[in-house]
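Colleague: Sequence first, then the predicted structure, then my questions.
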Amino acid sequence: MRFTVLGSGSTGNAILIVAGETHVLVDAGLSAREIARRLMLVGCDPARLDGVILTHEHGDHAGGLRVLLKNLRCPVYLTGETREAYVSERRGVSSDEPRKRLEALRERVETISSSRDFCIGQLDFHPFTVPHDAVDHFGLNVAYAGVRIGVVLDCGHITTLVRERLKGCAAIIIESNHDPDMLKACPVYPWELKQRILSRTGHLSNEAVAEWLRDDFDGAASHIVLAHLSQRANNPHLARISAEMALRARNPIFQPQTEIVISSAKEPTPWIEL
């Protein structure tokens, strides 16, 4: 099994996971053209996709889906609640967009549950609820041949369930969205947005990820990809240092051999093979 984060940030999120002949796209928040370009850049013909999973309806995870579907034959996997929210979403879109989305999804949807396992080809998916201000947001354990990847994006705080689902994963993709001080000082964001990001249904900070790495990470993952970094309220070097210092602060008996990888909004990460 291998994966690459095609892009991650407030401008769009998309992850490609491959096992055997199965190719699955998790989220489609980049533009359709950019998703197709980056898929080709990492050596994947978009026509090879066996499915697109939508974790929730927000534009930075779903904004490119409608146009992308014009050139794909595969189904879209999403929950019923997310489907209804996606086709009725009006923030930042034209008044005709909901109708276009409804038409694009016609006979293309595989309805899933945010708490029930499903499979696509050779990949097994185990979704779990994650706290975020979307209607039915979920994280994922993705399994193949006994190896698991954990995916947690857009997470307001790390719950007991999230902690448990990240144990035993060979690799983890987790958001490290912001530095609280940088966020509070950001002159571009209104206070209401800052409050949303800082809330328990908002986004994880570097400090929250560091606390999890220090106190709850089981050390099993060979790679941890820090994703969804804010371009205005974070810095890639700061996120990396925070995570690496947390790993070094662990009990010496439990020092993991884990590589911290920083995802980018502008280009795919290198392939990570497990």
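Modeller: Everything's here; your move.
Colleague: rest of the way, CA atoms for contacts and neighbours
Modeller: OK.
Colleague: Show me the strands in the stretch 1-150 of the chain, by range?
Modeller: Applying DSSP state E, counting those that start in this stretch to the stretch 1-150 of the chain gives strands spanning 2-7, 14-19, 22-26, 51-53, 76-79, 109-112, 118-120, 123-129, 138-144, 147-152.
Colleague: what's the second one in contact with?
Modeller: Read that as strand 14-19. 1-8, 23-30, 35, 61, 122-123, 144 (C-alpha atoms under 8 Å, 6 or more residues apart in numbering).
Colleague: hmm, try it at 7 Å
Modeller: 1-8, 23-30, 122-123, 144 (C-alpha atoms under 7 Å, 6 or more residues apart in numbering).
Colleague: do the first one as well
Modeller: Outside of strand 2-7, the residues that reach it under the criterion C-alpha under 7 Å, 6+ apart are 13-19, 38, 263-274.
Colleague: try this one side by side with the last:
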Amino acid sequence: MPVQFTTLGSGSSGNAAFLSANGFGLLIDCGLGPRVLSDRLAAAGARWPNVSAVILTHLHGDHWKGLTLQQLQRLHVPLIVHPTHAAWLAERSLEFPGLQKAGLVRTYRDGEPLALTPQLHCLPVRVPHDSDPTFAFRFDGTDPDTGHAWSLGYASDLGHVPKSLATAFRAVDVLALEFNHDVELQRRSRRTQQLIARVLGTHGHLSNVQAAEFVQELLLNRTTPLQALFQLHLSRECNTAPLAQAAAQLVLADLSPTTQLITATQDRPTPTIVVKCRPAEAPAPPLSARSRVPFQPCLPGMA
């Protein structure tokens, strides 16, 4: 069964992406309502029964919805969160305690690899954003039949790129990265100065230039091309797809011209890509991902 990835919606009105590997389906964030998610999953060739678990990046309201948490409880789908997220949701979400009582809450910690299945590991990496804590994820998987490997990096909200993220995302096969705004459009917008300063700050959102510079850094330190680059979380008011794509293409044209460039939108899923596997010995995952990973027994829905 091929490894597949798509974004179901990306932007300030709601975020979700879907990764499917060896029969395990993972929603990254659930910032869309259950009916919208059903439609978006169907458009991507999947259904709710294909969702094995949901993992949250952070707690801004465009990354989780209370009605969707109810849906997870109804379908016995586990929710994977940081302990700080769990404590916050337990106090402020009417729906989260039901997930806790049903035994459907699982936690991850910064920098500690998490075994989602024996063939799929997730490395959470804390990133700077004004919803603390916020995380990016590196996913590493293996094909149980061939032993070949693949990797994907996902970072949707961050104000700048810390060294820990550059290390974690080294040699990923697919990269999904925030290209939030054009700096000049941001500065000339009708937004309040407070909001503009927040977005442009070190704990706000990545600009097109910042994102392109990070892609360049990753490409300069690898010998194989990047399979695909997904551009995430474009601002409707302070960015355009052509501007974001132009920034990325300046880098890709020279360093990885075969990379498939996909720009996510708010209102529809992106095309689903098949993540190609490679011989496991090259390139190797980062040291933290190769360390011993404690496998935790699967919760309901994670078999």
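Modeller: Cool, got the structure. Computed from a predicted structure; not experimentally measured.
Colleague: just to revisit the earlier point, quick one: closest of the strands of the stretch 1-150 of the first structure to residue 159 of the first structure.
Modeller: strand 123-129 (9.5 Å; C-alpha to C-alpha).
Colleague: Show residues contacting the closest one.
Modeller: By C-alpha under 7 Å, 6+ apart, strand 123-129 of the first structure touches 19, 114-119, 137-144.
Colleague: likewise stretch 58-77 of the second structure?
Modeller: 12-15, 29-34, 52-53, 78, 85, 93, 95-96, 98-99, 104, 131, 133-135, 300-301.
Colleague: ok, how many other residues are close to the aligned residue in the first structure for residue 27 of the second structure?
Modeller: Matched to the first structure by TM-score structural alignment, residue 27 of the second structure sits across from residue 25. Residue 25 of the first structure has 23 neighbouring residues, counting by other C-alpha atoms under 10 Å.
Colleague: and if you look at residue 160 of the first structure?
Modeller: Neighbours around residue 160 of the first structure, by other C-alpha under 10 Å: 9.
Colleague: Would you mind measuring from it to residue 54 of the first structure?
Modeller: For residue 160 of the first structure, the distance to residue 54 of the first structure (C-alpha to C-alpha, to the nearest Å) stands at 23 Å.
Colleague: same thing with residue 206 of the first structure?
Modeller: Taking C-alpha to C-alpha, one finds residue 206 of the first structure at 25 Å from residue 54 of the first structure.
Colleague: for residue 127 of the first structure, same thing?
Modeller: From residue 127 of the first structure to residue 54 of the first structure the distance is 11 Å (C-alpha to C-alpha).
Colleague: ditto for residue 146 of the first structure
Modeller: 24 Å.
Colleague: So for these two, which sits in the more crowded spot?
Modeller: A direct count of neighbours by other C-alpha under 10 Å for residue 146 of the first structure and residue 54 places residue 54 higher, at 25 against 8.
Colleague: Just to check, the more buried one is in contact with residue 79?
Modeller: No. Counting by C-alpha atoms under 7 Å, residue 79 is not a contact partner of residue 54 of the first structure; they are 8.3 Å apart.
Colleague: Overlap in contacts, those two.
Modeller: With C-alpha under 7 Å, 6+ apart, residue 54 of the first structure and residue 79 have no common neighbours.
Colleague: Over in the first structure, tell me which residue corresponds to residue 94 of the second structure.
Modeller: Match for residue 94 of the second structure (TM-score structural alignment): residue 99.
Colleague: With the flanking residues excluded, which residue is spatially nearest to that match?
Modeller: Nearest non-adjacent residue to residue 99 of the first structure, counting by C-alpha to C-alpha, 6 or more residues apart in numbering: residue 87, 7.2 Å away.
Colleague: burial of that neighbour, as a residue count?
Modeller: With other C-alpha under 10 Å as criterion, residue 87 of the first structure counts 19.
Colleague: can you pull the contacts of it?
Modeller: Applying C-alpha under 7 Å, 6+ apart, the residues contacting residue 87 of the first structure are 98, 101-102.
Colleague: Which of those residues fall within helices?
Modeller: 98, 101-102 (DSSP state H).
Colleague: Map residue 136 of the first structure onto the second structure.
Modeller: So residue 136 of the first structure corresponds to residue 133, using TM-score structural alignment.
Colleague: show me what contacts its match?
Modeller: 58, 126.
Colleague: I'd like to know how far it sits from residue 209 of the second structure.
Modeller: 24 Å.
Colleague: again with residue 104 of the second structure
Modeller: Distance from residue 104 of the second structure to residue 209 of the second structure, by C-alpha to C-alpha: 40 Å.
Colleague: go on, residue 78 of the second structure?
Modeller: 37 Å.
Colleague: In terms of neighbours, single out the busier of the two.
Modeller: A direct count of neighbours by other C-alpha under 10 Å for residue 78 of the second structure and residue 209 places residue 78 higher, at 26 against 18.
Colleague: That one is in contact with residue 104, isn't it?
Modeller: Yes. With contacts counted by C-alpha under 7 Å, residue 78 of the second structure reaches residue 104, the gap being 4.4 Å.
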